[in-house]
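In: Mind folding the following:
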Amino acid sequence: MESLHWADTTAKRVIKKRENLEKYVVACGITPSGHIHIGNAREVITADAIYRGLLNQGVKGELIFIGDTYDPLRKVYPFLPESYERYVGMPLSEIPCPEGCCESYAQHFLRPFLESLDDLGIEMTIYYADRCYKEGIYDEAIILALENRNKIREILNKYRSDPLPEDWYPLTVICENCGKLSTTKVIDYDQEEKTVEYLCSCGHRNTVEPFKGRVKLPWRVDWPARWSIFEVTVEPMGKDHGTSGGSYDTGIKITREVYNYQPPEKVIYEWIQLKVGEKAVPMSSSSGVVFAVKDWLNICHPEVLRYLILRSKPSKHIDFDLKSIPNLTEDYDQLERNYFELIKRLENGEELKEDEKDKIRIYQLSTPRIPEKLPLQVPYRFCAVISQIAYREDREEIDMEKVLDILKRNNYPVDNIDDYDFERLKNRLYMARNWALKYGEVLNIIPLEEAIKEYNKLSEKQKEWINVFRDKLKDIEFQGLLIHELIYSTAKEIGLNPREAFLASYRILLGKNYGPKLGSFLSSLDREFVIRRYSLLE
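Out: Sure, this is the predicted structure:
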């Protein structure tokens, strides 16, 4: 089945430009200077989609990730103690963990993200820049950079308003005295001895061999060097790198003229902006405006994050509002229903339209582990309600028997629920509860005394409706749909606008003018409690 999804069209374009390669390497990477957020995840998930697009075209591919662990700490970020001032300028891999739980600063921020990859359905070869330098993988690239320093300087100066001086070298040395690399300057290179002399602002001066992790290439040289080292074919990059005169433009010249390698195809992606109030703010680890990938997995399915990113072209920016998680999950659930319906039609020999094929492909790319059949779907918003109602504070867990009882009352087919559906439902319940408590609506049924005060504020017609509704509620089966229908029929019976009936209910239950879907909500509660509350009795 041909797909017009951007991941597949990108893969076709790459293959057409780079025909007959033995292997197509898709690269991505992150500097772990702070919490790795879903904006960072866009690069990795985009790379994974391109990789899957290449495999879909029948070629051999590899997805690699390079953690830029040898980058220096640039400043004391808002989430760091002031004592970290002493580490500014040192490689992230050489700085102690801020919380003492990992072997380094870099690993502290990388580890939670890498641990989330399995949930996200991403398999890739992982490289750490500090280890690559220390193992000598960059040694040859370092020599080529030093021997071609004038050529590199000339390339970079074409894009600089402030030209690099003639004594500039494409290298920084890690000072043996203070451990910093951002404070050193190479002052000479001996081509025969293959040594560099450097001076550090701490006063230390020495001559060293620039190998095995003693030095680091600056970013604009490091990037093209790694393209040739890892034979990268295509790489997604943030729009800052892909702009005119950016590090990609200088990189393609350096990789061709210095490293004799054809640069990879670029895929530029836009930022994911986090909505804070009415403003949408670009996420940034250094500024502290983040929503970490590990935090996402506490409130929503990983497939929904993939869907959020993959349903749009990389060039389209995404405004992300935490309050919109239920709507986003409902969109994904609808896509899932569409997928199983369309696959059935396809198996029956039907010809699908282009937009229908696109739905199938978006679901496939969003869902690395596709279930065998349409799973049980309980709306996320409803899960946010029943997870709070069924939560046992004494056991600190959701009472799944109570959940299944509530779902039965709302006509969900849970009598013979299988293990897959049960676990998925359970996961969604805990996620939705976490979301509700932190970003959504905390469900607080008000005490009786407050309910009586709210009742006294209602109109006489609303009070009349409460009495009629309560009396008839005693005689019907306690099911969400039946309760919903009864709200409308009793309101109509006494000439009350149904909206006023809902309003009256929310006032005496929650002390608010709004709340969850009322029929489902009432059926989730204990029947006797509901009747007592509408009687304004304990």
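In: all contacts plus neighbour counts: C-alpha atoms, from now on.
Out: OK.
In: Not counting its neighbours along the chain, what's nearest Asp399?
Out: Nearest residue to Asp399 in three dimensions, chain neighbours excluded: Ala390, at 5.4 Å (CA to CA, 6 or more residues apart in numbering).
In: doesn't Leu407 make contact with that neighbour?
Out: No - using CA atoms under 8 Å, Ala390 makes no contact with Leu407, being 11.4 Å away.
In: Before we compare anything, build this one as well:
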Amino acid sequence: MYWADDFAQQIIKSGKHQPYWADDMKTPSGRIHVGSLRGIISHDLIYKALLDAGKSATLSYVIENQDPMDGLPIYLDKKKYQQYMGQPLWSIPSPKSGYKSYADYFAQDFIEIVNALGAKPKIIYGLDLYRSGKMNQGIKQVLDAASKIRQLYKKISGSAKPADWYPLQVICPKCGKIGTTKVTGWDGEKVSFKCLPALVKWAQGCGHEGKISPFNGNGKVPWKIEWALKWQAVGITIEGAGKDHMTEGGSHDIASAICRQVINYPVPFHFSHEFLLIGGRKMSSSRGLGSSAREMYNLLPPAILRFLLVRPRYNRAIDFDPGSYTIPDLFDTYDHCAVEFYRYGRKSDLGRIFELSQVKKPPPKKTFYPRFREVAQYLQMPKVNLTQHFETEKGKSLTITEKKILAERVHYAEIWLRDHAPKEEVFSVSQTLSQAVAELNQKQKDYLLKVAQLLAKDWSKPEEFQQALYDASKSLDLPAQKAFTAIYIVLLGKTHGPKAAWLLLDQDRKAMIQRLKKVAGGKKFDVLAETRALRKELSRLNPNFDSVKALREVRKEI
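Out: Predicted coordinates for the structure are as follows:
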């Protein structure tokens, strides 16, 4: 059983955690990194599993816009934003016009991506929870129990809070900062506070002090306590978190203790999910380190990005490196899961993974998915009609849906080839010959002569030409790998490449036949002489070809 379905069954059978309300939270301190997608998508999976089990459920996402700016992302103008350090994120100007605030700008970008991945949570802003009065009850409860909470911190996390510590910070009415204030007293209606110049290293307080009501948005409680108060204010019954919050003595242990011993609210169903890493590195929004969710969204189709998050169990780390063959491998695995879905449906865990990876409902009928690797290869052959090629592979015409899938994969293959593909996967027929042609043995040269003879024939179907190339290698008792390596060395200057038949047919046949024959002729091959002849032919075909520059490059190689 898929893990989210298992969790849904546990929640239902427990008879607790009702009404079913799943939630995740995030502080928009900068471009929200891709790792934050793991939290909201994990909760979306449990939410959808509850719906599939016939239950009514709610999914929400709390934007923590009341938090102070405590770090400057490296992409922000330091001179412009340094002055706002310590202020609530909702009070800081947006880096771009058209947004209410700094927090709104970064939150909206992330919400747009979350929605595009098929999750539609109810968006709740932390500031609204405070200003609406929904947090007032919890604020009073924790201020009244300040002494008890100090004891809980000591017992659970070993953190010793001073006797004058209170679980609240207020917004200084003079300078507007919240990260620099310290509450020094509570009389049941108002708190006494000071805005201290040296309370934190990242912001400077103004020195103002006074009394103020802690309610209706004038202040906020520390995160570990605030977490519990927001569960109560919203009515959250299901919420997990990253493993950094779920360690022994960590944030969740404190929040759970606040629920049980201070506000008398049931601890939500919870779980610890692993991180999403980029090249083995955890990311930070406030420092601007790592790939943003937007960058990843631009790199992969929505369903594939969602699949990246859905495929592993919640407690297994995802380490994604867009370089090498990670992206083609991801597409291959997705396509395999599609086969499982159309064959077995939800009975197969892989089929269920495919179903839950869809941004919308999956196509009702079995769908043909052109292999991403092949799309990337054939994109580099201008004469290949991709629609016709994949219709031949499928055995019949592509449906409208399949044509859209192909167009989408073409778009993302172009991005992969441009930005992330290994150099071995990016190819073009070289205008000069590699020194490696001198290393070809006689059997390989004999094979190239046969290839030239075959290329001179009329081939309407590349598949038949490809088979003929295989047969030619067999007739010479030459291993296919060595045979095709010879073709790739002559055409690309590499030891491997795309399917040779399509590659050869995509070129000017006369020029290719001439090149193959010349390489095949003679036991000692004069690379420079061949290059001179080739540049002459290329100059004839393309008057703009810079033959002098090309020859200079060849001499460097020889």
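In: about what we covered before: so for Ala390 and Leu407 of the first structure, which residue has more residues nearby?
Out: Shown here are Ala390 of the first structure and Leu407; by other CA atoms under 10 Å, Leu407 has more neighbours (23 against 20).
In: So the more buried one, which state does it fall into?
Out: Using DSSP: H, G, I helix; E, B strand; the rest coil, the three-state assignment for Leu407 of the first structure comes out as helix.
In: List the contacts of it.
Out: The neighbours of Leu407 of the first structure, taking CA atoms under 8 Å, 6 or more residues apart in numbering as the test, are Pro413, Val414, Ser524.
In: these two touch, right, the second one and Ile406?
Out: No - with the criterion set as CA under 8 Å, Val414 of the first structure and Ile406 do not qualify as a contacting pair; they are 10.1 Å apart.
In: Counting neighbours, go ahead and name the busier of those two.
Out: Between Val414 of the first structure and Ile406, counted using other CA under 10 Å, the more crowded position is Ile406 (25 against 15).
In: Contacts only, for that one.
Out: Listed by CA under 8 Å, 6+ apart, the contact set of Ile406 of the first structure reads Ile386, Ser523, Ser524.
In: and if you look at Cys206 of the second structure?
Out: Lys174, Cys175, Cys195, Leu196, Pro197.
In: isn't there a strand covering it?
Out: No - using three-state DSSP, the secondary structure at Cys206 of the second structure is coil, not a strand.
In: How much space separates it from Val191 of the second structure?
Out: 18 Å (CA to CA, to the nearest Å).
In: tell me the secondary structure for Asp23 of the second structure?
Out: State at Asp23 of the second structure, reduced to three classes by three-state DSSP: strand.
In: How much space separates the closest residue in space to Cys300 of the first structure that isn't next to it in sequence from Asp295 of the first structure?
Out: Of all residues not flanking Cys300 of the first structure in the chain, Met431 sits nearest, at 5.5 Å (CA to CA, 6+ apart). To Asp295 of the first structure, Met431 of the first structure is 10 Å away according to CA to CA.
In: if you count what's nearby, which of those two comes out ahead?
Out: Per other CA under 10 Å, whichever of Met431 of the first structure and Asp295 has more neighbours is Met431, with 21 against 13.
In: Start and end of stretch 95-109 of the second structure, how far apart?
Out: End to end - CA to CA - stretch 95-109 of the second structure spans 12 Å.
In: returning to what we had before: just the contacts of Leu407 of the first structure now: which is nearest Phe291 of the first structure?
Out: Nearest to Phe291 of the first structure among those is Ser524, at 32.1 Å by CA to CA.
In: Quickly note the distance from the closest one to Ile487 of the first structure.
Out: Counting by CA to CA - Ser524 of the first structure and Ile487 of the first structure are separated by 16 Å.
In: residue ranges for the strands of the second structure, please.
Out: Here the second structure has its strands, by DSSP state E, at 20-26, 57-63, 122-125, 169-170, 181-186, 191-195, 209-212, 219-220, 241-242, 272-273, 276-278, 318-320.
In: Mind putting these into a markdown table with mean neighbour count and distance to Ser159 of the second structure?
Out: Listed next are these as a markdown table, based on neighbours: other CA atoms under 10 Å; distance: least, CA to CA, whole Å:
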| stretch | mean neighbour count | distance to Ser159 of the second structure |
| --- | --- | --- |
| strand 20-26 | 23 | 24 |
| strand 57-63 | 21 | 27 |
| strand 122-125 | 16 | 29 |
| strand 169-170 | 26 | 18 |
| strand 181-186 | 21 | 17 |
| strand 191-195 | 22 | 22 |
| strand 209-212 | 17 | 27 |
| strand 219-220 | 26 | 20 |
| strand 241-242 | 21 | 21 |
| strand 272-273 | 20 | 23 |
| strand 276-278 | 20 | 29 |
| strand 318-320 | 17 | 32 |
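In: could I get these as CSV with distance to Pro301 of the second structure?
Out: Listed next are the strands of the second structure as CSV, based on distance: least, CA to CA, whole Å:
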stretch, distance to Pro301 of the second structure
strand 20-26, 24
strand 57-63, 23
strand 122-125, 24
strand 169-170, 43
strand 181-186, 45
strand 191-195, 48
strand 209-212, 50
strand 219-220, 39
strand 241-242, 25
strand 272-273, 24
strand 276-278, 17
strand 318-320, 15
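In: which one of these lies closest to Gly35 of the second structure?
Out: strand 276-278 (4.7 Å).
In: Would you mind getting the average deviation of that closest one from the first structure?
Out: Comparison of strand 276-278 of the second structure with the first structure after fitting gives an average deviation of 1.9 Å (mean CA distance after the TM-score superposition for the first structure).
In: What is that strand packed up against?
Out: strand 318-320 (3 or more CA pairs under 8 Å, 6 or more residues apart in numbering; DSSP states H and E).
In: Which residues outside the strand it packs on are in contact with it?
Out: Glu274, Phe275, Leu276, Leu277, Ile278, Gly279, Gly280, Leu309, Pro312, Thr326.
In: What distance do you get for the first one to Lys282 of the second structure?
Out: When CA to CA is applied, the distance between Glu274 of the second structure and Lys282 of the second structure equals 11 Å.
In: what do you get for Lys211 of the second structure?
Out: Taken as CA to CA, the span from Lys211 of the second structure to Lys282 of the second structure is 41 Å.
In: same check, this time on Ser430 of the second structure
Out: Distance, Ser430 of the second structure to Lys282 of the second structure, by CA to CA: 41 Å.
In: Between the two, tell me which one has more neighbours.
Out: Lys282 (16 against 13).
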